[in-house]
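Student: Dropping a prediction and its sequence here:
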Amino acid sequence: MTAFITKLLKIIRFPILLASVLLITGVLQYLLMSNDVKGQHYDLKLFQVSPETIRSVKTVEDTEKTKKDRDAAAEEVTPVYMYSEEKGKNQVSLVNTFFDYVVENQSKIKGESVKVKRKELDKQTTALKKDLANLAEDFPGVKLTDTDLHVLLKASSTEIKQARNDIVRAVTDQMSVPIREDQLADAKATVERNIRYSSSFPEKLKGIGIRIARNALIVNETKDEKATKERIELARSNVDPTRILQGQIIVQEGQVVDRAIYHQLELTGLLSTHQSKKPMFGLALLILLQMIFLFSLFRSNKDKTDIIKTRDVFITSIVYLASIATMELFNILEGEFEVIIGFLFPTAIAPLLLRILVSERTAILTTVMLGLSAGIIFQEGYSTVIQMEVALYIIIGGMACIIFTRRIENRSKILQTSFQVAAINILYIAFYLLLTQTNYEAKELTYYLIAAIVSALASGAFAIGILPFLESGFGIISSFKLIELSNPNHPLLKKILMEAPGTYHHSIMVANLAEAACEAVGANGLLARVGCYYHDIGKTVRPGFFVENQMNGFNPHDQLPPDASSDIIISHVADGVKILEKHKMPKEIIDVAQQHHGTTLVKFFYFKAKELDDTIDENKFRYAGPKPQTKENAIICVADSVEAAVRSLKEPNAEKIKKLVHAIAQDKLMDGQFDECDLSIKELKTIEKVFCETLNGTFHSRIEYPKESKS
């Protein structure tokens, strides 16, 4: 798989590859979960008998019914009217003014002869018309002919006074009560009747009086538009919206689907012909957010190479999609049981695998994502949008697993962690059962207890079974695998111990140095330690040619030319790689063996050869490499040289060790051995400091005890 990923990265840059993998993951998740948000729909028609009882899957407002109810309430509102007493007084004043003009013009008629009176009458009629024209704007209804004006001017003062009083009284009586637009005609008819049948009203003036009185009446109670509008709005607002509640029965089994029921089925989207697309878009948005979070997580990780990050993306996607698919299988069985089958889902399997194989941050994010997805998958249709009890169950169980896996040292500890997660599951289910305030039967309580235990134990069991396949398939060396490889009973470690005991001891010392330094700079200390155990296994091919395994002072190199000795020393790297590959050791361990010398120069034999031939090619005395590609391998490269050099010191002390460690580290740096890894100068100084502290503890000055006296 690593080779495949390497080829992919040569063709596609990591960000594009990451986006592509997550896009495929999101599409597959959408296809798996799309049925969970579609809901159930019914192919019903008007006046058809419902084959089953149908409930609303959500709360919706019936806007059409709400509008009808509010319109009906608005129509029932009584308009607000305003009565104006002032209008009545104004109209009476106009009537009095009219008769004042008549009386005033009557007084101006002089002369005794008929001819003179006739002339004066015409003159005052004209004057009276002008006076009445001034009233036309306020008293527009009075239309009197010249004949009418002649009658008024010729009437006696007693007749004018009587007519005035009767008209004023009639108008006052009518205007003292509210008159609306629709009541004005009745009021005019009443005042006309009162005058027409009045015995005191001058007979010759009744026609004129009726017209004056009728036109004096006006509307004195008008509609207050603002107040009426406010009252209508208040009435409309007091009508609550008509809602179809979630879980509400819309139609009973065997009931005829009338227009009202059909309309409610349309609103709730339960008809096949009125299926809403909004849930599908909502699911797409959720998955998009989840993939964005994963993209940001892997994109921002600077501690791993693109190859490792790509491998982690593939593992995360596989584990995540497998978990979603498993949930869907559980969901298929959900309808067959009255209990929540989702509580049987192995809550800890995904976080356990990802915590071990990828990282804690990835495990946490994926746990939350699975919880949200489970809430949608296990939703109960008409009761909830997200099944929160199952969502929280998966999140809490997963988080508990992540916390407890920090202390896992081998595979057998996984089952112990499973029991711890089971306890957390039981506590959560107890919380859920108590909070629902429902009385459960013994068989239901037993089910939930068993579900909590089975969920956790199944997580551990499946994880133990799946881990080896993922480790071998992706070439992963997990902490479990490393701990297994560190067992002294491993055949290869026993081979080193038996065939090259000095190398074995050297490897243990290098492992101590490398592990401490790796932990100080945030690298994988366990990988460094185990890698050191096997890094010199190639020396078992010719153990006697390496100084730590030489006994009785015999050194076979004394009998060989420098170039032959150099070839033997250099060959232990290739020999070690062959042995490790033959035993199918993890790639990371093989890389340690291959890179722990980088391309360094075998100085002793190079300078010895140069004494014999000054033109000797330096490259023949260098290791084949490659140079260290990771921090762990760079640290092991330095630790290997430091341990061998310090062991050769006579009377080592802190100052000598410090100078020697610094010299070796700087020599590796200047030789370009760290050019292909991400080791910084600051980290190199930290490594030197840790090496010195560790070596000082190993080669400290010993107290010289006094010799026992002889008796």
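Tutor: Great, that's in hand. Residues are numbered from 1 along each chain as shown.
Student: Please count neighbours and contacts with C-alpha atoms only from this point.
Tutor: Fine.
Student: tell me the contacts of Phe462?
Tutor: Neighbouring residues of Phe462 by Cα atoms under 8 Å, 6 or more residues apart in numbering: Ile349.
Student: where's it relative to Ser323, distance?
Tutor: 12 Å (Cα to Cα, to the nearest Å).
Student: do Ala363 as well
Tutor: Look at Ala363 and Ser323: by Cα to Cα, they are 13 Å apart.
Student: Now for these two: what residues contact both?
Tutor: Ala350.
Student: between the two, who's got more neighbours?
Tutor: Ala363 (24 against 20; other Cα atoms under 10 Å).
Student: Take this one as well and set it beside the first:
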Amino acid sequence: MYRHQDLIVKIFLIAACTAVIVYFFPKSDRFKYDYAQGEPWEYETLYAPFSFAILKDKEVLEEEKQQAIEQTPRHFYSKPVNTNELLDRFDESVKSAISDSLYKATSRRYQRVTRSFLQDLYKVGYLEDLQDLKDIHPIVLKRDNELTQLTYGDLILPGELQKNLSAVYASFSNDLQGILTRRLLVLVQPNVFYDKELTDLNIQSEVEKILPTRGLIAQNARIIAQGEIVEGDKLQILNTLNNTYESQTWSDSQYNWKLLGYLVLIGMALTMLMLFIHKYRYEVYNSNKKLLFIYFNLCLFVVLTASVVKIDADFVYIVPVCMLPLIIKAFFDARLGLFSHVIIIFILSFVVPSSGEYLFLQMMAGIVTILSGKEIYKRANLFITVGQIVTVYFISYFAFYAVYQGGVIGWEWSRIIYFVLCGLAMLFVWPLIYVFEKIFNLVSDVSLLELSDTNSKLLKELSNKAPGTFHHSLNVANIAETAANEIGANSMLVRVGALYHDVGKMANPTYFTENQGNGINPHDDLDPEESAQIIIDHIINGVEIAKKSNLPDRIIDFIRTHHGDSLVYYFYKKAKEENPDVDESLFRYPGPRPYSLETAILMIADSVEAASKSLKAPSSVAIDKLVESIINSQMAAGQFLNADITFKQIESIKTVIKKKLASMYHLRIEYPE
């Protein structure tokens, strides 16, 4: 029942991640061809998949709109003016400005001339509110509910009015001419006015009549052949087809099929990742927390990239997708990191433009990330990795541009800036790893580096309370780290586990041989059962101390398993001599047995280092015999059955430990006297 429940959890995880990813996918379809103006069409001959109208170029459409605006007639309306009243006011004004004799001599004549002028002026139309129009621009004048087609130049404007008045009064003396002109200009009123509201409505109507398309491409008509240059009409037709795909509205049936296809493809990709983990990383497969961490990161980077594409597809290379394999490698290993990167790149190829170029660039960058130094906790290694990634981006883009354009002139420098920004974003992997450690309670190499500091609070306390145990832990750490390097295990993890594996001895330090410097052994006053219990309790005490010190579970595992479920053999043998029917379970460690390559290495290194202290005259033969005896007895007791360790690796560990112990005891060949 439990197995089925665990399988259901994993299926639910894949289904949930698939749903999240597909939800953030673009709802519109994407044109599957990538092209650029001036480049040859590198695909097969393209035929129209359906009939569609050709969209006009934006510049052409804007030009037609501007032309319609300029050619649309402006509307004006006319109001009647009482010329008799205007003449009376004009006459009174002139009369007050000239002498009575001059008025009597000229009034009849200038009144007749002025009346005739005003009649002609208002018959044509006088506009005082100037408009930015040419004289030939058509206008429509509404007068007494009648519409008259004119040009703007037909109207009398203020400048023309003054000029006409000078001609009308030219027969009068200069002084009188000036008085008449000035007085009339002050009194004359416009009778034509600009109708902006009606004009704007007409302009809008004319603009709306402009068609955004020109011509029609029939279904199965050839659009462009392979090798033809993408320019002119062909470019506009391709742009139209591209826009049609992006704005295409799907029927419910079509959309459901499209959605089903996405769900199947993404689900298959995520299932392949789960099968890979099951086959090659079974310890990860058995941990739902670790699986959640991996799939969460996949969803995170897919959602981030899809969101950026929706905002502006040009920014897609700013998203630090190569951070994913770096994170996975920091917590697990390079092989899982690379496979995860391959899966996410395949998924993202559905949403990014220029998917072929994107696949190649990101694949190369991901491989460089995996091949870079594993120790990303070293600042230099991370900066070198980022530099390599940016360089790969640059070189790959250079090559693609050279292939497509047949040269490198005119390439997009903004793309290089995006690559640099992506590299800078990669530097945030440190704080991101720290956040993931706290959220998912995982351990990365960065945390292991911090824990390996012998000046940490817990290790300093160990060195003060149990100096012999601290020295023993350092020796075990050196041996285990060397063995891990030899067989390809996580050497940093083994080293840290070795440093903390005996912290439980701080509870009763003098009951352990390495801390008995004064030659007094408190076990001499205890029964074998009591002594064995004190020895066994250092496991339980160690776990409690580690939890209080907030050590990660991955390190606490080394404390639990470094003795497995083996016997406290010395006191068991002593008790058996006193009582042959003694209960063996009282002398057995609680376990569990080592269940990883690293915990198995620590068990071997701890047992061998402790036993080597009993060698009175250490020699190469004695060390070889000791190492073989201890490791073989552990194998015979089945201590490594749960650990993913092979006979070949065990033999390699034996060889490394023998050499390490020989160097620790400074063994040299004996020279003849």
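Tutor: Cool, got the structure. Keep in mind it's a predicted model, so treat the numbers as computed, not measured.
Student: For the two chains, what TM-score is obtained?
Tutor: The TM-score (TM-score structural alignment, normalised by the length of structure 2) is 0.64; 486 aligned residues with a Cα RMSD of 3.9 Å.
Student: Relative to Asn455 of structure 2, how far out is the spatially most central residue of structure 2?
Tutor: Among the residues of structure 2, the one closest to the centroid is Val319, at 3.5 Å (Cα atoms, centre = their mean). Counting by Cα to Cα, the separation of Val319 of structure 2 from Asn455 of structure 2 is 39 Å.
Student: got the contact list for Ala313 of structure 2?
Tutor: Val352, Pro353.
Student: how much space between it and Lys58 of structure 2?
Tutor: Ala313 of structure 2 is 20 Å from Lys58 of structure 2, by Cα to Cα.
Student: Which residue, neighbours along the chain excluded, lies closest to the alignment partner in structure 1 of the residue nearest to the centre of structure 2?
Tutor: Taking TM-score structural alignment, Val319 of structure 2 has Phe345 as its aligned residue in structure 1. Nearest residue to Phe345 of structure 1 in three dimensions, chain neighbours excluded: Ser455, at 5.5 Å (Cα to Cα, 6 or more residues apart in numbering).
Student: Count the residues that sit near the counterpart of the one you found in structure 2.
Tutor: Counting by TM-score structural alignment, Ser455 of structure 1 lines up with Cys422 in structure 2. For Cys422 of structure 2, the neighbour count with other Cα under 10 Å is 24.
Student: list the contacts for Cys422 of structure 2?
Tutor: Tyr317, Ile318, Val319, Pro320, Val390.
Student: Asp88 of structure 2 versus the residue sitting furthest away from the middle of structure 2, what's the distance?
Tutor: With Cα atoms, centre = their mean as the measure, structure 2 has its most outlying C-alpha, relative to the mean C-alpha position, at Ser101: 96.1 Å. Separation of Ser101 of structure 2 from Asp88 of structure 2 (Cα to Cα) stands at 19 Å.
Student: now the helices for the stretch 151-300 of structure 2?
Tutor: Counting by DSSP state H, counting those that start in this stretch, residue ranges of the helices within the stretch 151-300 of structure 2 are 158-168, 174-187, 196-208, 232-246, 252-280, 282-285, 288-311.
Student: tell me the contacts of Asn478 of structure 2?
Tutor: With Cα under 8 Å, 6+ apart, Asn478 of structure 2 has these contacts: Arg495.
Student: 6 Å - rerun?
Tutor: Under the criterion of Cα atoms under 6 Å, 6 or more residues apart in numbering, Asn478 of structure 2 has no neighbours.
Student: my guess is it is in a helix, correct?
Tutor: Yes. The assignment for Asn478 of structure 2 (DSSP: H, G, I helix; E, B strand; the rest coil) places it in a helix.
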